[in-house]
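1. no sequence on hand, only this structure:
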């Protein structure tokens, strides 16, 4: 509890000194988080991930089908493709 009081008192003192110097306090826009831009980035990243996963599943299905065909050909369960 004493720490929060000390921090608050120190902050008030710095504010008083800063105002006493005649400097204006301005908001610094770069210190604020842009939630809309972050949400848009997150949505785009999820869409990109979904597209990539779909392409990976299609490629995996082709590889599995080729492997099954090769096994079938090896054991004589399927005629060799030309």
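-> Yep, that arrived. If you're wondering where the values come from, they're calculated on a predicted model, not measured in any experiment.

2. from now on I want contacts and neighbour counts done on CA atoms only, so please keep to that.
-> Fine.

3. centroid-nearest residue for this protein?
-> Nearest to the mean C-alpha position of the chain, by Cα atoms, centre = their mean, lies residue 42 at 5.8 Å.

4. want to compare, so here's the second one:
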């Protein structure tokens, strides 16, 4: 807690001195997080994961069905 207070106090002091020197504090684009792009990327990733999950479930169902058939043939249930 003391560190975060010291850091913020030091940052405020530096900002005050920087302003006194007459230098502008231009913010850089990379200093800000683009929430809309992150949300869109998350949505796309979730859609891809859902599509892959569907493919995996179909493949799993085929493997289970094949195993049940093989089990039935082995024990002569067919």
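-> Yep, that arrived. Since this is a predicted model, take the numbers as computed values, not measurements.

5. from residue 66 of structure 1, how far out is the residue nearest to the centre of structure 1?
-> Residue 42 of structure 1 is 36 Å from residue 66 of structure 1, where distance means Cα to Cα, to the nearest Å.

6. can you check residue 52 of structure 1 too?
-> In terms of Cα to Cα, residue 52 of structure 1 sits 21 Å off from residue 66 of structure 1.

7. burial measure for the residue mapped onto residue 54 of structure 2 from structure 1, as a count.
-> Superposed on structure 1 with TM-score structural alignment, residue 54 of structure 2 falls opposite residue 54. Counted with other Cα atoms under 10 Å, the neighbours of residue 54 of structure 1 add up to 12.

8. with residue 12 of structure 2 instead?
-> 12.
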